[in-house]
Each structure stands twice: as structure tokens, then as C-alpha cells.
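In: okay, here's the prediction I keep looking at, along with the sequence it came from:
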Amino acid sequence: MYYNHIMLMKAPASLSVFVCLYVICILLEVLVLNVAQTQAQATTAPNEVKALNALYEKWGISANQNQWNISGEPCSGAAIDDSISIGTDGYNPFIKCDCSYNNKTLCHITEMQVYSLQVDGVIPDELWSLNFLTNLNVGLNLLSVPLSPSVSNLTAIKYLNFGINTLSGQLPKELGTLPELTVLYMDSSGVSGEIPSTFANLRNLESVWAFDIELTGRIPDFIGNWSNLKSL
């Protein structure tokens, strides 16, 4: 009788442990499901999808759907794979995205490479609407006409490369309104003229490449205030 009494006393404790473990398992499953659903629902901002499609159509290029742009969703595949970055061999044209917005349900295009693809003609206005870009590389192409003042829309840009192209006209003063700009490649780009006074605002510049362009006028004194500059 004493033994049976002990067993009866232990049974409720064992049952409680079992119930607790069961509840914990259910909560973990719900958490994993919610995370998976949140990640699955992350989509590219519609205006950026429209701009990217228009841009690529006008340039006559397309994404490799085995790498990214899976099922028509630009921010997918390699575009959100942290192990693959801009400049990785075999990924060109290419974009990278940040899908941390709106509780990880919204993606913005933050990097773009269209490098050495013989793209010619103008730079479509749609490019300047991608204002979450921090890295833009359209170097070594055949892009023509002046660089648009709308480059000022790229307020988050840190790395900008439009070198080795067939652009024309003067350096737009709007380049000097990009507060985060740290690296600027404009060598052999076709731009010319004086360095705009607005460039005095580019205090975050670390590297400037301006070889083989027809700059005129004197070297501005404000370059001495580019305290972060490492190469010119």
C-alpha cells in the first residue's frame, strides 16, 4: 500500500512535466512557423520591381533566373544570400537586397551591378528612383549623354562607379549632395568641366578615381577638408 501511495503521488508530477514539454514544443513550432511565414512573405517594394524591370528592358539585359529573380521576385535567391556579394564571379547583372523592413516583410534593392555588359544609350530615369541603393556599379559600358541631376535621389549611396563610359557634359553639382558617398569612380567616363563647389560637402569621401577626364579650372581648396580621403 505504501508503494502504491508513492506511485500515485509521483504520477501528477510526471504528468505536469509531460504537459510542460508538450506546450513548449507547440510554442516552438508556432514560433518557427511564424518566422518561416514572415520570411516567405518578404517581397520587393512594388515601385522598385517596376523600376528594375523597366531599366533592364531599356538596357536589353535580364537576370539569370537560376541565380536570382526567382519566379519574378527580384529579391530572392542569390540576391538575399549573404554568402554571395556584388562582384562575385558569374553574377552580373546582379542586385542585392535588404529584407529587414516592415517586420521582415518588405525588401529594398540596396546594391546593383551592371558592369562591362556593353550597355549603351542613356541612363533611364528609373535608375534614380532606386533610392535605397548604397552601391551602384555601371562602369565599363557605353552609356552616353550627360549624367542626370536626378543622381541626387540616391541619398544612401556609398559606392558609385560610372567610369569608362561615353557620357558627356559637366559633372553635375548634384553629386555633391550625396552625404554618404565614400568611393567615387568617374575615370574615363566622358564627363568634363570644373569640380562643382558642392563637392565641398563630400566629407565622407575615402577614394576618388578621376583619371582621363577633362577637368578644368584650379584644384579647389576644399579638397583639403576631405579628412577621410585615402586615395585620389
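Out: Sure, I can see it.
In: when you work out contacts or count neighbours from here on, use the C-alpha atoms and nothing else.
Out: Will do.
In: the residue lying closest to residue 58 once chain neighbours are set aside and residue 130: what is the separation?
Out: Ranked by CA to CA, 6 or more residues apart in numbering and with sequence neighbours excluded, the top spatial neighbour of residue 58 is residue 124, at 7.4 Å. Going from residue 124 to residue 130 by CA to CA, to the nearest Å gives 12 Å.
In: of the two, which one has the most company?
Out: residue 130 (23 against 15; other CA atoms under 10 Å).
In: residues contacting the more buried one?
Out: By CA atoms under 8 Å, 6 or more residues apart in numbering, the contact set of residue 130 is 48, 51, 109, 154.
In: quick one: it and residue 55, what's the gap?
Out: Applying CA to CA to residue 130 and residue 55 gives a distance of 11 Å.
In: same deal with residue 207?
Out: 28 Å.
In: just give me the neighbour total for residue 96.
Out: Using other CA under 10 Å, residue 96 has 27 other residues around it.
In: give me the element it is part of.
Out: strand 94-100 (DSSP states H and E).
In: and the next helix or strand past that strand?
Out: Counting by DSSP H and E, the next helix or strand C-terminal to strand 94-100 is helix 101-104.
In: list of residues touching stretch 131-149?
Out: Contacts for stretch 131-149 (CA under 8 Å, 6+ apart): 108-123, 153-175, 191.
In: mark which of those are buried, thanks.
Out: Buried subset of the contacts of stretch 131-149 (neighbour count, 16 or more other CA atoms under 10 Å): 108-116, 119, 122-123, 153-167, 170-175, 191.
In: how about the residue nearest the centre of the chain, nearest residue that isn't a chain neighbour?
Out: The chain has residue 110 as the residue nearest its centroid, 1.6 Å off, counting by CA atoms, centre = their mean. Computed as CA to CA, 6+ apart, the closest residue to residue 110 that is not its neighbour in sequence is residue 133, at 4.0 Å.
In: what about that neighbour, neighbour count?
Out: 25.
In: cool, the one 4 residues further on as well?
Out: Counted with other CA under 10 Å, the neighbours of residue 137 add up to 21.
In: how far away is it from residue 114?
Out: Applying CA to CA to residue 137 and residue 114 gives a distance of 6 Å.
In: next one: residue 202
Out: Residue 202 is 25 Å from residue 114, by CA to CA.
In: quick revisit: Throw the contacts of residue 130 into a markdown table and include distance to residue 198 and secondary structure, thanks.
Out: Converted to a markdown table, the contacts of residue 130 look like this (distance: CA to CA, whole Å; DSSP: H, G, I helix; E, B strand; the rest coil):
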| residue | distance to residue 198 | secondary structure |
| --- | --- | --- |
| 48 | 29 | helix |
| 51 | 28 | helix |
| 109 | 27 | strand |
| 154 | 16 | coil |
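In: another one to put next to it:
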Amino acid sequence: MLLVILCVTVLPFAFASINTTCLPSKEVDALREIGRKLGKDWDFERDPCRDWEISSIGERENNVTCIAEPNSTICHVVSINLQGQSLPGILPPELVNLPYLQNLELNRNRLSGTIPPAWGFMERIVNIALLANRLNGSIPQELGNIRTLKSLSVEDNMMYGAIPHELGNLTSIERFRISGNNFSGKIPDFIGEWTSLTSLRIQASGLEGPIPSSITLSESLTDLRISDLGGPDTLCPPFSNTTRFTHLFLRSCNLIGQLPQYLASSLEVLLVIWTFCSFLNLFTNTWNFFALIKTHKHSSSVVNLYRQIGNK
């Protein structure tokens, strides 16, 4: 039986030597099932790789992107970006049938259910963004198989369970964001072994401390945000170099003792937030504290936080 393919026109400036490209029938079938499960009303009378792209409006995105194979008339889906559309469905396992998919962004919808373990077999995926949905369940251990994954965001959902140790295999990960969930267990030590990690957000995640020193000593991190940890009180973990941070946010992490001097001096170049009165013992009085931060671009945020602490 002849292979049925869906032909689409490609923008001439993108592929000057190719007039038309074709999406394999397997990927067309996968898109149909993906759309059905997401609750997305794609029009298959139109070209998925061209006519489904709509200009962004605020935080609303509605794009499917395809790229042609070199010197070929065959194209493949490489990106699905459906953000801010209030999609009511579930996460489709059929995404694994898009073998060239690299980018998946489904932020700010009403998607429910769990992350399919089958996603662990997406061989080229680089970015998975699922922020602000209604997802539950745990992070599948199978995601640890995705050696190409650079960014995983499941913030602001209802997920639970321990962070699987298999995620320690994500050697290419650069951004890991799990804030606003109901996870359990301690912050995994293996996070500090991700040598490419630049952004880590574990705010109100349900996890317990202590904060592993391998994380704070990481040379690649520039954005570290941790808050609302369970567990016992602990001393501040060591930092090797605070000047590299663009964001350093530590709040309600059960840290005790004085704010280390090298962190206090960093307030001139970055925003460090601690909500424990014991750390403020470093500052002899309110005026010294205000003098330290007065030239900082985030000084109003620090001042407001100081006032909140004083009212506790």
C-alpha cells in the first residue's frame, strides 16, 4: 500500500532549494491523536507545518513547527508550543511518535493526569515545559533516559512523590524547576552533580532539607531559588562563589546561625533573601542594614522583607 503523506509548502527563505515538503503519515496520525487528547481543535484541512502557526498574543502561543530534512522533500515536527489556551485534556503518550520533536511547551493550560512514562523514549527532546496546569502523580523515572533533555519545568501543578534517582542521569540538564508542588523526600544530592545546571527552582515544592552543599558549590548555577523546606534546622551550606549569581533566593529553608560574611557582602551585587531573624544578627542595627543595601537595584524588595521579618 502506498505511503500516504501530507504535503505542505515551505517558506522560500527557509529552504530556498525546496518548493514543497511532506509530513510523513505517521506524524500526521500522531498529531491527530495528540490533538484529541490535549483537547486541541487542530484543523487537518490546513497545513500543520505552516497554517497552524499563529502570532503570539501575550502569554498565548499556538504553534507547530516543522523542519525539512537536508536535500529532501520530507519534513518533521520539531516543536509544539501551545501555551495559555486552557486546554482541558491530558498529556498524550503519542508524542513519542514524533521522533524529531525537540521542544514541547504546554504551560498555563488546564491539563490533568500524569506525565506518561513513554515520554522517556523521546530521543531528541530538549525542552519540556508544563508549568501551571493540573497535573498530578510523580515524575516518571523513565525521564532519566532522555540524555538530550536540557530543561524540565513542572512548576505550579499538584505533583507528588519522591524525585526519582534515575533523573541523576540527565547529564545535559540546564534548567530544573519543580516549585509549587507536593513532592516528598529530601532534595536529591545528585542535583549537585549536574555540571551544566544554570537554573534550579525548588520553591514550596514539598521537599525537605538540608540543601546539599554540592548544589551551592556548583560552578555553573546562576539562578538558585529554594524556599519552604521541611526537615530540621541546619547551618547555611557553603558557597564557593556568590558573585556569579543573578538570582539567589533562600527563604524558609530552616537555616540557623548568622548570615555568612561573604553572603552579606554580596548584597551589593545580587539579591539574597533570608527570612530568619537569626541571620539578621549580623547587622548591628537597622541603619547599617539599610546602608548595606541602599545601592542595590532590588533594595525595595530587601527592605520590604526586612520589615516583614521584624513583624514576626
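Out: Cool, the structure landed. From a predicted model like this one, the values you see are computed outputs, not experimental measurements.
In: quick one: which of the contacts of stretch 131-149 of structure 1 sit in strands?
Out: Counting by DSSP state E, the part of the contacts of stretch 131-149 of structure 1 found in strands is 108-113, 120-121, 159-161, 166-168.
In: from those, pick the one nearest residue 226 of structure 1.
Out: residue 159 (16.2 Å; CA to CA).
In: quick one: map that closest one onto structure 2.
Out: By TM-score structural alignment, residue 159 of structure 1 lines up with residue 127 in structure 2.
In: alignment lookup: the residue nearest to residue 110 of structure 1 to structure 2.
Out: Residue 133 of structure 1 maps onto residue 101 in structure 2, by TM-score structural alignment.
In: please give the element, helix or strand, for that match.
Out: Using DSSP H and E, residue 101 of structure 2 is not contained in any helix or strand.
In: how far away is it from residue 56 of structure 2?
Out: 21 Å.
In: before we move on, what about residue 308 of structure 2?
Out: For residue 308 of structure 2 relative to residue 56 of structure 2 (CA to CA), the value is 39 Å.
In: before we move on, what about residue 224 of structure 2?
Out: Counting by CA to CA - residue 224 of structure 2 and residue 56 of structure 2 are separated by 29 Å.
In: more neighbours: these two, which one.
Out: Shown here are residue 224 of structure 2 and residue 56; by other CA under 10 Å, residue 224 has more neighbours (19 against 11).
In: and that one, what does it touch?
Out: Residue 224 of structure 2 sits next to 199-201, 245, 247-249 when contact means CA under 8 Å, 6+ apart.
In: which element is it on?
Out: Going by DSSP H and E, residue 224 of structure 2 is in strand 223-227.
In: what range in structure 1 matches the helix or strand that comes right after that strand?
Out: Sequence-wise, the next helix or strand downstream of strand 223-227 of structure 2 (DSSP H and E) is strand 234-235. Using TM-score structural alignment, strand 234-235 of structure 2 lines up with nothing in structure 1.
In: go on, stretch 23-32 of structure 2?
Out: By TM-score structural alignment, stretch 23-32 of structure 2 lines up with residues 44-53 in structure 1.
In: nearest residue to residue 64 of structure 2 in space, please, no chain neighbours.
Out: residue 80 (4.7 Å).
In: the one you found maps to what in structure 1?
Out: Alignment note (TM-score structural alignment): residue 80 of structure 2 maps to residue 112 of structure 1.
In: dump the residue contacts of that match.
Out: Residue 112 of structure 1 is in contact with 86, 93-96, 133, 135-137, counting by CA under 8 Å, 6+ apart.
In: and if we set it to 6 Å?
Out: 94-95, 136 (CA atoms under 6 Å, 6 or more residues apart in numbering).
In: residue 256 of structure 2 - how many residues pack around it?
Out: Neighbours of residue 256 of structure 2 (other CA under 10 Å): 14.
In: so how far is residue 214 of structure 2 from it?
Out: For residue 256 of structure 2 relative to residue 214 of structure 2 (CA to CA), the value is 19 Å.
In: so residue 187 of structure 1 touches residue 163, yeah?
Out: Yes - Residue 187 of structure 1 is within contact range of residue 163, at 4.8 Å (criterion: CA atoms under 6 Å).
In: quick check: next helix or strand after the lengthiest helix in structure 1?
Out: Looking across structure 1 with DSSP state H, the single longest helix is helix 2-41. Sequence order places strand 43-44 as the next helix or strand after helix 2-41 of structure 1, per DSSP H and E.
In: that following strand - contacts with which helices or strands?
Out: strand 106-113 (3 or more CA pairs under 6 Å, 6 or more residues apart in numbering; DSSP states H and E).
In: how big's the offset between the strand it packs on and structure 2?
Out: Mean deviation of strand 106-113 of structure 1 relative to structure 2 after superposition (mean CA distance after the TM-score superposition for structure 1): 0.5 Å.
In: and the helices in the stretch 151-300 of structure 2, which stretches?
Out: Counting by DSSP state H, counting those that start in this stretch, the stretch 151-300 of structure 2 has helices at residues 213-216, 261-264, 286-293, 299-310.
In: residue range in structure 1 corresponding to the first one, please.
Out: Taking TM-score structural alignment as the measure, structure 1 aligns no residues with helix 213-216 of structure 2.
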